[in-house]
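Participant: Need a 3D model of the following:
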Amino acid sequence: MKKVFSVIGNIALYLGVFYALLYLLRSTYNYEVTLSFAKFLDRNPAMFMAVLFTLITLVYMLIFLIKGRIWPQEDKNLFRASGFKRLSVSRAFLMIGLGLAGSLFSIGLIVIDHIARQFPSIPALVDDTIRGDSIGYVILGAGLIGPAFEEILFRGLIFRELRRVMPVYIALLLQAAAYAYFQPSAALSVISIGSGMIYGSLYLRTGSLWAPILVQNTAMGTIFLFKYIGFYEWFNKFGDVSLYIITSLCLVALIGGSVYVWRTSSGIAAREGQALTADAPLDTTKGGLNV
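Facilitator: This is a model prediction of the structure:
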């Protein structure tokens, strides 16, 4: 029971830091001295994400350092605890390929007229995020920092905590549900259940958080870059029938690639000392598990 309360407390702490800094950053609109900065963030929502998530990560680093000094058995390094372990070159390229498949799948959902009309929140999110002073801000905030922070929070921290007190497959589902809950619309939440399961399984089987980060960075970065360079308009010329086929094939490739990683990486995770069941302890002194 003590371990359960510890897990609940840690997760509450991580989410509490998130909401506290979100409130503080939004409060910059209320003060004259920070008003110009607030207006900059208002014009560039991707930079709002970049600043917020960077600040939260810094606080998480401090929390781990403090906990490590109070309890010597605790890991003092956020990144080691989250599972930032080296990926092989072949695995890294595979993750980039999965990210491209995920990107084209998402773009298909945006440019296919019937889907876009049924689920307008998907193209609206891209349109809102890409506005700003520079595409560089968008790629930095929404393509790189934002996805990396999501992986640290949901896979590196929350999934890690859940695995301490429950079977790994239940933890895998719950972290995906938590990831989906924080999405800005119901349609994106449904999609995020699946993507959260994929990211979690990649993290679990490769033993490295870099795996889902590479998938997310590739997918999100190209979604916004392709929007900026006019790829969506060119892609839309294929017509809905062809787009349905391409989008479906990209989804199959994304799922198939994830299954391939699952089937071929169990030995890697085991050799790196990663726990694949809740009965085996998670060795936080050597880093955690796995876009």
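Participant: Please count neighbours and contacts with C-alpha atoms only from this point.
Facilitator: Noted.
Participant: check contacts around the residue lying farthest from the centre of the chain.
Facilitator: Here the centre of the chain is the reference, and by CA atoms, centre = their mean the most remote residue is residue 32, at 34.1 Å. Residues near residue 32 by CA atoms under 8 Å, 6 or more residues apart in numbering: none.
Participant: what about it, distance to residue 39?
Facilitator: 11 Å (CA to CA, to the nearest Å).
Participant: first vs last residue of stretch 27-37, how far apart are they?
Facilitator: Start-to-end span of stretch 27-37 (CA to CA) is 11 Å.
Participant: What are the buried residues along it?
Facilitator: Within stretch 27-37, the residues that qualify as buried by neighbour count (16 or more other CA atoms under 10 Å) are 28, 29.
Participant: How far off centre is that stretch?
Facilitator: Mean-position distance between stretch 27-37 and its chain equals 29 Å (CA atoms, centre = their mean, to the nearest Å).
Participant: I'd like the structure of this one too, to check against the first:
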Amino acid sequence: MKEKLKAFFAAIGYLLLTVGIQLVISIIGGIGVGIYYVVKEVSKSTNGANLFEDNLDNLVTFTAGLTNVFLLISSIVTIFTLILIYKIKKRNYKRDLQLIKTSNINILFAIILGASCWLFNAGALSLVEESGIFYSQFEYMNEILSPLSQGSIILSIITVGIVAPIAEEFLFRGVVYNTLNRKISVRWTIIIQAILFGVFHGNLIQGSYATLLGVIFGYVTYKTKSLWPAIIMHMTNNLVATMAPYILGNYFGNILIYIAFTLVGIIGITVFLIILNSKNSKSKDTVIDFENFNNLN
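Facilitator: Reported below is the predicted structural model:
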């Protein structure tokens, strides 16, 4: 039990480290942007006394528009920090985090599963929101996420759709999964890392569906013995979520579509998890056997 608790708190430590990186970069970036904006406005203004009050809203809007930049930087720093920690510990991060080649069929399944996850989440969450349940929680989530949709769509695709998913998979299905699984069974490793993944998102609505995604991503990582399918799934989910408003426009806006998305998503997730499980159950285990790498049974 002592070793299991040690593994759990070590995983928490990595999570807190990542949150710390995000906070530090956001604070430094916010201060830097604030100084730049104030200096810029002072040079243009003749009314210095009321400058702060007059331009506070503009400053907040300007800073919010750079949220993707801060997220991009913190994601890159997180990836390199985690790799550096493994190098300092003289551990093979590619082996431990299962950054190994996987089959093309697993990549294809990952893309389909990622799209299916988005369909289910988009449909189910829209149905819940339309019902009026958890209204304040949806408002809070939308308020948090709105800055990510501001600015360049290209920057959003790079940050939200590509770099952030890689960083989060490095952390959760990579470092946290590996840390837990050295002392804890796969069953509990998948559950714990999924819950931590949900908590990491910081609000009830996102946390709920992130926990579900964490279970699916964790299970796929276990079955494929590679981190790449989870990365591809996460990227696909986020890329579709980022581009859907531009592609669908007003078409995504009625109950029948929400129900259709939910049902198609459930079918896609169920069918392709079953197929992926079948394909990988028969494949050779080409990955190092972790300490106490237990089966789900």
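Participant: helix, strand or coil for the equivalent of residue 166 of structure 2 over in structure 1?
Facilitator: For residue 166 of structure 2, the equivalent position in structure 1 is taken to be residue 148, counting by TM-score structural alignment. Residue 148 of structure 1 carries the three-state label helix when classified by DSSP: H, G, I helix; E, B strand; the rest coil.
Participant: distance of residue 148 of structure 1 from residue 271 of structure 1?
Facilitator: Going from residue 148 of structure 1 to residue 271 of structure 1 by CA to CA gives 25 Å.
Participant: Comparing these two, which shows the higher neighbour count?
Facilitator: Summary of the neighbour comparison: residue 148 of structure 1 and residue 271, criterion other CA atoms under 10 Å, with residue 148 having more neighbours (22 against 9).
Participant: Verify the contact between that one and residue 217 for me.
Facilitator: Yes. Look at residue 148 of structure 1 against residue 217 with CA atoms under 8 Å: they come within range, at 7.3 Å.
Participant: Between the two ends of stretch 204-213 of structure 1, how far is it?
Facilitator: 13 Å.
Participant: That stretch corresponds to what range in structure 2?
Facilitator: Stretch 204-213 of structure 1 maps onto residues 222-231 of structure 2, going by TM-score structural alignment.
Participant: Tell me which stretches of the stretch 151-297 of structure 2 form helices.
Facilitator: Using DSSP state H, counting those that start in this stretch, the helices assigned to the stretch 151-297 of structure 2 run over residues 153-156, 164-169, 177-181, 186-200, 204-224, 228-248, 255-281.
Participant: against structure 1, where does the shortest one fall?
Facilitator: Looking back up the chat, that one is helix 153-156 of structure 2. So helix 153-156 of structure 2 sits over residues 135-138 in structure 1, by TM-score structural alignment.
Participant: Just the buried residues of that stretch, please?
Facilitator: Residues 135, 137, 138 are the ones in stretch 135-138 of structure 1 that count as buried (16+ other CA under 10 Å).
Participant: could you redo those as JSON lines and give each row distance to residue 111 of structure 1?
Facilitator: Compiled in JSON lines, the buried residues of stretch 135-138 of structure 1 are given as follows (distance: CA to CA, whole Å):
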{"residue": "135", "distance to residue 111 of structure 1": "20"}
{"residue": "137", "distance to residue 111 of structure 1": "24"}
{"residue": "138", "distance to residue 111 of structure 1": "20"}
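Participant: Of those, which is the nearest to residue 266 of structure 1?
Facilitator: Top of the list for closeness to residue 266 of structure 1, among the buried residues of stretch 135-138 of structure 1 and by CA to CA, is residue 138 at 35.9 Å.
Participant: Good, we can wrap up now.
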